[in-house]
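**Q** the following comprises the amino acid sequence and a computationally predicted model.
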Amino acid sequence: MKKISLLAVLFSFFITACGDSDGGANASTNAGTAALDEVYASEDDLPGCTEKYDGAIAFVKEGSTAFRCEDGRWENKGEYYANNDAIKNCTAKREGEVAYIVDEDKSLVCEDGKWVNSSNVSSSSSWSEVKGSSSSIASSSSWPPEGGIGYSSAQAPSSSSVAQSSSSVASSSSAKSSSSSVKSSSSITSSSSSGIVLPCKTESEDNCEYGILKDSRDGREYKTVKIGDQVWMAENLNFDTDNSWCYGDAPANCAKYGRLYTWAAAVGGAEDECGGGHECDLGTGDVQGVCPKGWHLPSKAEWETLIVAVDGSITEYTSSNTASSKLKSVTGWSDSGNGTDTFGFSALPAGYRLSDEYYYEGILACIWSSTEANSKRAYYMDLYYANGYAKLYDDYKFIGFSVRCLKD
């Protein structure tokens, strides 16, 4: 990890701010209440946002950006300034930008020519969105922004740079083998005559349309469930392929949670074609990827269809969004974070793999989509133990996330 003195960075920043054409008063070298001792050269060099860093502020020289470790994610707090006197003028070209004031531990946003408290500004904006000269701040972010494992242009804990594997998996266009068709164990529909998807689980009965998927490649069987017009695996995939792992390298966790896959492995591509830094030409239509024949890796749009089916709409990440609670399993989540599993999806908190280490078992479910965000990142579904939100973020392709397959 590349680290440099915080005082040195603030000093160099002072020189830059004084030369800014929009003005800007003298900057102090007061490091305020910074919780980490060093400044990191880039977002890629941030450590994992683990419990020991919870609440910590980290500074990144590249872009002069501040990040706070919150709930397992490095959240972008904006361009950092030593104090209020050091901040640049809020001009039209900075409209929507966020600034972090070190000695007051707060973020401000530039609105209508004034810097105002950003209590209503999402800290999950991606770095590129925050730095955009005139764009408004988006509600999705990265963990760390555009560089660090994090969630999306969106979110996830950051890391030091990760070596990319060059081993390949089978092409998504090739049919490795076939799987048995899904057998419905119930004729009960999950939708009402009005087309609204109804819960299939209540306290008194379970009317979910379950089935069985048998993967002929290895003989494993998976429970499936129909939700609205979609048929999903009701368990995480546990097919052993290159660039996939058991959480903690423990085989028992593969049996419990399924395997964790890089995005390239999930879509059935080689790391040097679909991994970090490579735009993967997946074409149009369903992407079978690592899924059995007749099934595919769900797209971002198909995940959104699921959220609408269980929650009525794609809502903002507020208390009105309860999709996560309805999708999470009724056991296995930390600190009373279990869900109601209202639709039989039974999402498990499998955590993720980053740079040969494993994080957040019992805390997070991160499940890949087939939709690429850019050459470095791809979208995934995120479920978190501490709230009911179901969120779609993008994150680095080299991270190991879970896979759920969707029937063609």
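**A** Received, thanks.
**Q** going forward, measure contacts and count neighbours with C-alpha atoms only.
**A** OK.
**Q** how near is the residue nearest to residue 406 when sequence neighbours are not counted to residue 402?
**A** Nearest residue to residue 406, sequence neighbours excluded (Cα to Cα, 6 or more residues apart in numbering): residue 232, at 4.7 Å. Distance of residue 232 to residue 402, computed by Cα to Cα, to the nearest Å: 14 Å.
**Q** with residue 323 instead?
**A** With Cα to Cα as the criterion, residue 323 and residue 402 are 18 Å apart.
**Q** try residue 185
**A** From residue 185 to residue 402 the distance is 26 Å (Cα to Cα).
**Q** kindly report the same for residue 78.
**A** From residue 78 to residue 402 the distance is 31 Å (Cα to Cα).
**Q** in this protein, what residue spans correspond to helices?
**A** 6-18, 127-131, 251-257, 263-267, 271-274, 300-311, 323-327 (DSSP state H).
**Q** dropping in the other structure now:
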Amino acid sequence: MNKLFYRIFLFYTIISCKSETKKLTDIDGNQYSIAKYGETFWMTENLKVRRDINGNDINYFFPDNDSGNVQLYGLLYDFETACKVCPQGWRLPNNADWEQLFNFSKDNVAGNYKDKQFWEGEINSNNSGFSIRPSGIGNNKEHPNNFGENTLFWSDSKEEEHFIWTYILEKGKTKIRKASQHPTYAFSIRCIK
């Protein structure tokens, strides 16, 4: 009888631990899938929170200037906002985090990270389960928003005093690019723990 009880207890403990590591909830109640890559947990969806971790309203942009795109593509944030919106206990990834995830030491193939249903005209595997969608960029209409063409993710690493590193996936490109950007532009966010 004790062995049976122990097995049932162990089974439910394992199941409850696994379910805790598959979802993350932000301050607005949005839930995100997460996955472990190496020793780090990553969100596998773009952030879509509309308040910072203290409950204050924040600045954000809708992908393609359309609020209907938020559920599928998340929101776009300037760098200052990006630094204060990850859920409690989570943070913005730095360059080392991104480069370890994308395995920059080898031939990083963007198709392993692109959600195969959202990059029109491409064959992508999304083998990683990271599910990147082409959310484009947010800005004050100074430049095209490139919705459906690319996605940029903020890093927490600065190139120099006024520019921040980003990681870019582009339509038709198999390489993941790294480039510095002005902090007033708005890009996607994935948080890590």
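**A** Done, it's in. Given the structure is predicted, the values throughout are model-derived calculations rather than measurements.
**Q** where does the TM-score land?
**A** Remark: TM-score between the superposed chains equals 0.81 [TM-score structural alignment, normalised by the length of the second structure]; 171 aligned residues with a Cα RMSD of 2.0 Å.
**Q** returning to what we had before: in the second structure, what residue corresponds to the residue nearest to residue 406 of the first structure?
**A** Aligned by TM-score structural alignment, residue 232 of the first structure pairs with residue 42 of the second structure.
**Q** still on that earlier bit, my guess is the residue nearest to residue 406 of the first structure meets residue 222, correct?
**A** No. The criterion here is Cα atoms under 8 Å, and residue 232 of the first structure misses it with residue 222 at 10.1 Å.
**Q** when those two are compared, which one has more neighbours?
**A** residue 232 (25 against 18; other Cα atoms under 10 Å).
**Q** quick one: what's aligned to residue 258 of the first structure in the second structure?
**A** Using TM-score structural alignment, residue 258 of the first structure pairs with residue 74 in the second structure.
**Q** which residues touch that match?
**A** Residue 74 of the second structure is in contact with 45, 46, 47, 48, 62, 63, 135, 188, counting by Cα atoms under 8 Å, 6 or more residues apart in numbering.
**Q** over to residue 373 of the first structure?
**A** 379, 394.
**Q** now do residue 405 of the first structure
**A** 232, 233, 236, 237, 291, 295, 296, 297, 298.
**Q** what is the corresponding segment of the first structure for stretch 163-180 of the second structure?
**A** Going by TM-score structural alignment: stretch 163-180 of the second structure matches residues 377-394.
**Q** got the helices of the first structure as a markdown table, with mean neighbour count and distance to residue 73 of the first structure columns?
**A** Shown next, in a markdown table, are these (neighbours: other Cα atoms under 10 Å; distance: least, Cα to Cα, whole Å):
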| stretch | mean neighbour count | distance to residue 73 of the first structure |
| --- | --- | --- |
| helix 6-18 | 17 | 22 |
| helix 127-131 | 22 | 14 |
| helix 251-257 | 16 | 22 |
| helix 263-267 | 31 | 20 |
| helix 271-274 | 21 | 25 |
| helix 300-311 | 20 | 21 |
| helix 323-327 | 27 | 18 |
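**Q** for residue 333 of the first structure, which of these is the nearest?
**A** Checking the helices of the first structure against residue 333 of the first structure by Cα to Cα gives helix 323-327 as the closest, at 10.9 Å.
**Q** determine the longest strand present in the second structure.
**A** For the second structure, the longest strand by residue count, based on DSSP state E, is strand 150-160.
**Q** was I right about residue 186 of the second structure contacting residue 137?
**A** Yes. In this structure, residue 186 of the second structure is within contact of residue 137 by Cα under 8 Å, at 5.7 Å.
**Q** what touches both of these two?
**A** With Cα under 8 Å, 6+ apart as the test, residue 186 of the second structure and residue 137 both reach residue 76.
**Q** could you pull out the strands for the stretch 301-408 of the first structure?
**A** 352-354, 357-359, 364-372, 377-384, 390-396, 406-407 (DSSP state E, counting those that start in this stretch).
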